[in-house]
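Student: Okay, structure incoming, though there's no sequence with it:
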């Protein structure tokens, strides 16, 4: 069991598949459309690195997801939560056998519980990544920000399987760690996404611009404070001032990036707002709290789509 499939031909999927294949991993890309699979088979994947670094062209086999048969290997699920619908999950159940390992790389929350119920007997590894990527076209991806990926270690997955995934991703030049405290990592990333993503999507700005005026700073500070209070009741352990500074650091470190939600809005695609701020609003309701800021940005982003 040393084969790897990356499912999803978006920005993260192209980046992971290209880097894994370039490093010598036995990796294949599964795409949502026949057209993209055909183009990748003809052209390979082009990875554009940071300014000044040469691009890498990686020949790789691609298959349309609907044509894939049973797969005995590791699956990196790099589609967005909006793609995880009933027909998609039915296909996953047909392809991934009981005992198969699926690494979940989605933003937001709720997908792990959904897939756990829909795919009994499969081993799900929850991952949190801050790698920045932007798809330029069907076969080209730009690596816009070097980040970290953390794999949940507190799961019923053989340690050797987790170590294999970690080793292959590190060999591909990615920073990867196993974590026994992934819930806190998930909540931290959810907090950052819940502030940066809707703000950039609504205002049509890059990450570094969210605090470039007094009015923007007041807006993101209010959204942050409300979200922090809700997530703290869910088990978020860090202090508020430390996380606020971390959020500002992320904004500056990725200042030229367009968030994934902004990219979806500009492309006219459905966003993941329901799985980020919408989910936080539902958390607040369960806690008996109000969430006017999260409810407002959820409604605004949905109205744009």
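Tutor: Right, received. Where do you want to start? Keep in mind that what you see is a predicted model, and the values were worked out from it rather than measured. Residues are numbered from 1 along each chain as shown.
Student: Could you use CA atoms for every contact and neighbour count after this?
Tutor: OK.
Student: how about the strands of the stretch 101-250 of the chain, start to end?
Tutor: Secondary structure of the stretch 101-250 of the chain, counting by DSSP state E, counting those that start in this stretch: strands at 101-104, 123-129, 132-137, 140-145, 148-152, 175-179.
Student: Can you give the distance of the fourth one from its chain's centre?
Tutor: It refers to strand 140-145. 14 Å (CA atoms, centre = their mean, to the nearest Å).
Student: returning to what we had before: got the strands of the stretch 101-250 of the chain as JSON lines, with distance to residue 205 and mean neighbour count columns?
Tutor: Formatted as JSON lines, these follow (distance: least, CA to CA, whole Å; neighbours: other CA atoms under 10 Å):
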{"stretch": "strand 101-104", "distance to residue 205": "28", "mean neighbour count": "22"}
{"stretch": "strand 123-129", "distance to residue 205": "22", "mean neighbour count": "22"}
{"stretch": "strand 132-137", "distance to residue 205": "15", "mean neighbour count": "19"}
{"stretch": "strand 140-145", "distance to residue 205": "16", "mean neighbour count": "21"}
{"stretch": "strand 148-152", "distance to residue 205": "24", "mean neighbour count": "20"}
{"stretch": "strand 175-179", "distance to residue 205": "28", "mean neighbour count": "18"}
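Student: here comes the other one, which I'd like you to weigh against the first:
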């Protein structure tokens, strides 16, 4: 059994997927729940195309006791800072904090009250969705990139991830990967939420296709100014490819709006707009969709 014990904040699809993989790799895994669980452990079910796998994970309440030395955060971006604050007294002084959360901008707030803890990031193209509580479907294989935006070296705990069946890679330039994913999300997610449509409609409907193009023009401009040259050069093609490859998907932002939940707009388009301000760039199309999503009142 691997000696590393991972605590995971967020029991959604990706949190459960990563939990199952780390358990299979020999790690101890505890899911930290908002409400006190009825039992100290539970079965976690992962369905895939040809199989269904059940594993046992430990359950704990976020406000419980016991030191945390390896923390994985898979909550929504808007919940990340409060989630870490809720367990801050339990986090060891040198404990690693690994964010696997959409968008950008939340980690700076965490660093402000936990300045000594090394912070890492993970971005993944694995496909997973929730079927029920602690029951997910692993719907597609991808790549999981892990890295440090602070130039920290490869940590010893990365071996835990290498032992999983996921394609996990250490990325020395994780900020570029995070920006690229955020840029694509900026072009797709807000429009699907506003127009209540599947991703594929953004390519099929002429008006929406033009809106995507307008957003991409502005996102590319900011990307270039911020030093993300590759994203700027390939954004139109990459967004088109993602729309085509996920044509039948409902974006996470659309799902949040449909369920009456708050969205990640402030850490996706909002972060883009804040970055644009640094370079005195005006993004009228992105500002428009940002305000429209805010106007949904979520």
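Tutor: Thanks, I have the structure now. Since we're looking at a predicted model, the values are computed, not measured.
Student: coming back round to it: between the strands of the stretch 101-250 of the first structure, which one is closest to residue 42 of the first structure.
Tutor: strand 140-145 (12.7 Å; CA to CA).
Student: mean deviation (superposed) between that closest one and the second structure, please.
Tutor: Superposing on the second structure and averaging over aligned pairs (mean CA distance after the TM-score superposition for the first structure), strand 140-145 of the first structure comes out at 2.3 Å.
Student: Adding distance to residue 8 of the first structure, write the strands of the stretch 101-250 of the first structure out as JSON lines.
Tutor: Output for these, formatted as JSON lines (distance: least, CA to CA, whole Å):
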{"stretch": "strand 101-104", "distance to residue 8 of the first structure": "12"}
{"stretch": "strand 123-129", "distance to residue 8 of the first structure": "15"}
{"stretch": "strand 132-137", "distance to residue 8 of the first structure": "12"}
{"stretch": "strand 140-145", "distance to residue 8 of the first structure": "13"}
{"stretch": "strand 148-152", "distance to residue 8 of the first structure": "17"}
{"stretch": "strand 175-179", "distance to residue 8 of the first structure": "20"}
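Student: among those, which is nearest residue 227 of the first structure?
Tutor: strand 123-129 (18.8 Å).
Student: That closest one aligns to what range in the second structure?
Tutor: Taken onto the second structure by TM-score structural alignment, strand 123-129 of the first structure occupies residues 118-124 there.
Student: what's the answer for stretch 202-220 of the first structure, then?
Tutor: So stretch 202-220 of the first structure sits over residues 194-212 in the second structure, by TM-score structural alignment.
Student: how distant is that stretch from the center of its chain?
Tutor: 23 Å.
Student: Kindly report the same for stretch 139-157 of the second structure.
Tutor: Distance, centroid of stretch 139-157 of the second structure to centroid of chain: 13 Å (CA atoms, centre = their mean).
Student: can you check stretch 49-65 of the first structure too?
Tutor: Using CA atoms, centre = their mean, the offset of stretch 49-65 of the first structure from its chain centre is 19 Å.
Student: mind listing what's buried in it?
Tutor: 49, 55, 56, 57, 58, 59, 60, 61, 62, 63, 64, 65 (16 or more other CA atoms under 10 Å).
Student: What about these, which are in strands?
Tutor: 56, 57, 58, 62, 63, 64 (DSSP state E).
Student: Rebuild those as JSON lines, extending it with distance to residue 192 of the first structure.
Tutor: Output for these, formatted as JSON lines (distance: CA to CA, whole Å):
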{"residue": "56", "distance to residue 192 of the first structure": "31"}
{"residue": "57", "distance to residue 192 of the first structure": "32"}
{"residue": "58", "distance to residue 192 of the first structure": "32"}
{"residue": "62", "distance to residue 192 of the first structure": "33"}
{"residue": "63", "distance to residue 192 of the first structure": "34"}
{"residue": "64", "distance to residue 192 of the first structure": "33"}
